[in-house]
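for reference, the sequence and a predicted model appear below.
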Amino acid sequence: MNVIPIKSTGIAAVLLKEINNTYHVLLLKRTSLNLNNIWCYIGGGIEDGETAIEAVYREIAEETGITELELYSSNQFDQIFSPQENYIYIAPVFVGFVHEEQSVFFKRRT
């Protein structure tokens, strides 16, 4: 019996910020080889010795400068099947509520 392996080496986060009594979703426009010019939520890998929650806080700070937020597990998972490598990638998704006074910066990655 063949088994499709599951890899779980990263995290994802959807951030919400209330502005004028309306919640807005923060999306980032990617410039990577695989996701060039694609708008998506925050995501990244879990580094050695990190827990998923530590990784999500680090990735949010690195990609947006946001450090003031309330973060929750969403009970959802980002799931992608790679037909070329025959595995399923799965990542826990977190939801963050950004504090109103928290500013956001955008860092261009190359």
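That came in fine, so what should we check first?

please make it C-alpha for all contacts and neighbour counts, starting now.
Fine.

neighbours around residue 57, how many?
When neighbours are counted by other C-alpha atoms under 10 Å, residue 57 registers 19.

check the offset of the helix or strand that residue 60 is a member of from the chain's centre.
Per DSSP states H and E: residue 60 is located in helix 52-64. Its chain's C-alpha centre and that of helix 52-64 lie 8 Å apart, by C-alpha atoms, centre = their mean, to the nearest Å.

use this one as the comparison:
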Amino acid sequence: MGGRYGDVPLRCRAVAAAIIAGPFGSEGGDTARILALRRAGEVAGGAWGLITGSIEPGETAIEAILREVAEETGIRATELFTAGLTETFYFGPDNVLELMPIFVTFVPEPVSVTLDHGSDQFRWCSLAEARDLFSFAGQRRALADIWHDFVDRAPAPFRRLL
């Protein structure tokens, strides 16, 4: 996907996901947790955040995030929601604004995670812990909306993708 905003092209070549563990709605409160991964490698190594990954040729964003969640965590998402948000940032080497749609999925409780080569640590965090831990400003800002729309209350039916 591409476009232009003034003289800066727009590009969407990656996706992100929040995995929430525990109850949602009025029961979620202080017991729900969100999965944080710490990146390994040269690109943003040591940075904490959501699950992210590239959209491969021929994939839809939904197909890409389902694959990335499974590859990066070993978790098979059985339901998927749109957060209605994108992480947006400027990528200087290519002079583009990158847009990453953010998705949400659930697991009943914090589970063990099988990390791939892209991450070297994981944590199940409260909202406050995730805000303090996350390295990327766009993801920190998205946390409040995700928590409000998926933990403090049940997600609206129109957000369900699968």
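All right, it came through fine. This one's a predicted model, so the numbers in the text were calculated from it and none came from an experiment.

can you pull the TM-score for these?
Overlay of the two chains. TM-score (TM-score structural alignment, normalised by the length of structure 1): 0.85; 108 aligned residues with a C-alpha RMSD of 2.2 Å.

how big is the offset of the helix holding residue 60 of structure 1 relative to structure 2?
For helix 52-64 of structure 1, the mean deviation from structure 2 after alignment is 0.3 Å (mean C-alpha distance after the TM-score superposition for structure 1).

pull out the buried positions in that helix.
By neighbour count on 16 or more other C-alpha atoms under 10 Å, the buried set for helix 52-64 of structure 1 is 52, 53, 55, 56, 57, 58, 59, 60, 63, 64.

show me what the second one lines up with in structure 2.
In structure 2, the residue paired with residue 53 of structure 1 according to TM-score structural alignment is residue 62.

ok so, going back, just send the buried residues of helix 52-64 of structure 1 back as TSV, with distance to residue 75 of structure 1 too.
Listed next are the buried residues of helix 52-64 of structure 1 as TSV, based on distance: C-alpha to C-alpha, whole Å:
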residue	distance to residue 75 of structure 1
52	13
53	13
55	17
56	15
57	17
58	20
59	19
60	19
63	23
64	23
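
closest one of the residues you listed to residue 87 of structure 1?
When those are compared for distance to residue 87 of structure 1 (C-alpha to C-alpha), residue 52 comes out closest, at 20.3 Å.

at the geometric centre of structure 2, which residue sits there?
residue 17 (2.4 Å; C-alpha atoms, centre = their mean).

give me the distance between the equivalent of it over in structure 1 and residue 67 of structure 1.
In structure 1, the residue paired with residue 17 of structure 2 according to TM-score structural alignment is residue 13. Counting by C-alpha to C-alpha, to the nearest Å, the separation of residue 13 of structure 1 from residue 67 of structure 1 is 13 Å.

who touches both of those two?
Jointly contacting residue 13 of structure 1 and residue 67 under the rule C-alpha atoms under 8 Å, 6 or more residues apart in numbering are residue 60.

quick one on the thing from earlier: quick one: the closest residue to the match of residue 17 of structure 2 other than its chain neighbours from residue 12 of structure 1, how far?
Nearest residue to residue 13 of structure 1, sequence neighbours excluded (C-alpha to C-alpha, 6 or more residues apart in numbering): residue 94, at 4.6 Å. Plainly put, residue 94 of structure 1 is 6 Å away from residue 12 of structure 1 if you go by C-alpha to C-alpha.
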